[in-house]
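A.B. asks: with the input below, show me the fold.
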Amino acid sequence: MDQGKTFSRFTSELKVRPDDIDMFNHVHNSKYFDYVLAARYEQMETCYGMSMEQFMELGYGWVVKTAHVEFKRPLTLGESFKVTTGIITMNEKSSKVSFEIVSSKTGKVCSDGWFDYVLIDIKTGRGMKITQEMIDKYSI
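C.D. replies: Here you go, the predicted structure:
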């Protein structure tokens, strides 16, 4: 369904908070997932023109089916960073979104990877087909 579609990449800027730090004095690995999800949440509203709240009001939700992250360098307390995300593929079963987290201080990649999201019906919690209209909406 997404043959020939071009998907944009968007960037959000975030900052490491004290509660993100682990016992080794850098960001705990689980927080990188939070950073990507926070960026996608913001980007749904500011870049795609449909907030997560509006999406949920329509009865839809995105859940993570698979996630892959490669850690390259640590982020530290107070550090600003940019999270760039973009859809790689989207079809009637799932949407694969890549991400890259880059330190604003060094300009170096701290982590990258991808998430495979499945569309669900919020009322039933079951997966549902991604429509061509949704694919078109995200093809910006």
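
A.B. asks: going forward, measure contacts between C-alpha atoms and count neighbours the same way
C.D. replies: Fine.

A.B. asks: surely Lys65 meets Ile120?
C.D. replies: No - judged on C-alpha atoms under 8 Å, Lys65 makes no contact with Ile120 at a distance of 11.1 Å.

A.B. asks: which of the two has more neighbours?
C.D. replies: Ile120 (19 against 13; other C-alpha atoms under 10 Å).

A.B. asks: which other helices and strands does the biggest helix by length in the chain contact?
C.D. replies: In the chain, assigned by DSSP state H, the helix with the most residues is helix 29-46. Here helix 29-46 touches strand 9-15, helix 52-57, strand 80-90, going by 3 or more C-alpha pairs under 8 Å, 6 or more residues apart in numbering; DSSP states H and E.

A.B. asks: next, the second sequence, to be compared with the first:
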Amino acid sequence: MELKSFYIVRFPDCDPLAHLNNSRYLDYFLNAREDHLRENFDLRITDFLQQGMGWVVRQHEIQYLRPAVYNEKICITSQIIKLETSNLVVELKMFDEKEASLKAILWTHFTCIDPKTGKRKDHTPEFIELATRLGIGEVNMEAGITERVKALRSLA
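C.D. replies: This next block holds a predicted model:
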């Protein structure tokens, strides 16, 4: 299931050209995913930590396509696109307010860990069931993020 929310690009997050700073895209994306889970499913990261499960970022794949600029209203979407025993991949996309122009896309690869030990652990059966129920987006990850961008642009 693809979730979405809207944000305003803030001045302190911009470079001297009034473009959203490249490093701040990650903050906007990760904050949006946390917001999506809380607002749509009443899920909080702290709930999972109390259950002995957390995630660390293993890898980011990002493409910057169009600038997000100061005071612009943007739309960020997120969805799980791959779920494995101890890993998952979340796709996040940033659009203009009308969702007509794709500004950036991020694939974040997370690894499940035990927060007490910091070591990799398998997702619980309950989490697998929850994630499956919430929906896994059908994305051809093997083709790569560049092909994903081409596919998304062909839909516009």
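
A.B. asks: TM-score for these two?
C.D. replies: Remark: TM-score between the superposed chains equals 0.87 [TM-score structural alignment, normalised by the length of the first structure]; 133 aligned residues with a C-alpha RMSD of 1.5 Å.

A.B. asks: pick the most deeply packed of the helices and strands packed on helix 29-46 of the first structure.
C.D. replies: Ranked by average neighbour count under the criterion mean count of other C-alpha atoms under 10 Å, those are headed by strand 80-90 at a mean of 21.

A.B. asks: could you check the angle that one makes with helix 29-46?
C.D. replies: 70 degrees (axes from the mean of the first three to the mean of the last three C-alpha atoms, to 10 degrees).

A.B. asks: quick one: average offset of the helix or strand just after strand 80-90 of the first structure versus the second structure, please.
C.D. replies: For strand 80-90 of the first structure, the following helix or strand on the C-terminal side (DSSP states H and E) is strand 95-103. Taking mean C-alpha distance after the TM-score superposition for the first structure, the mean distance separating strand 95-103 of the first structure from the aligned residues in the second structure is 0.7 Å.

A.B. asks: against the second structure, where does strand 95-103 of the first structure fall?
C.D. replies: Aligned by TM-score structural alignment, strand 95-103 of the first structure falls on residues 88-96 of the second structure.

A.B. asks: which residues touch the residue at minimal distance from the centre of the second structure?
C.D. replies: Geometric centre of the second structure, nearest residue: Leu92, 3.7 Å, by C-alpha atoms, centre = their mean. Neighbouring residues of Leu92 of the second structure by C-alpha atoms under 8 Å, 6 or more residues apart in numbering: Phe29, Arg33, Ile76, Thr77, Ser78, Gln79, Ile105, Leu106, Trp107.

A.B. asks: and for Phe110 of the second structure?
C.D. replies: Taking C-alpha under 8 Å, 6+ apart, we find Phe110 of the second structure in contact with Trp55, Val56, Val57, Arg58, Gln59, Asn87, Leu88, Val89, Val90.
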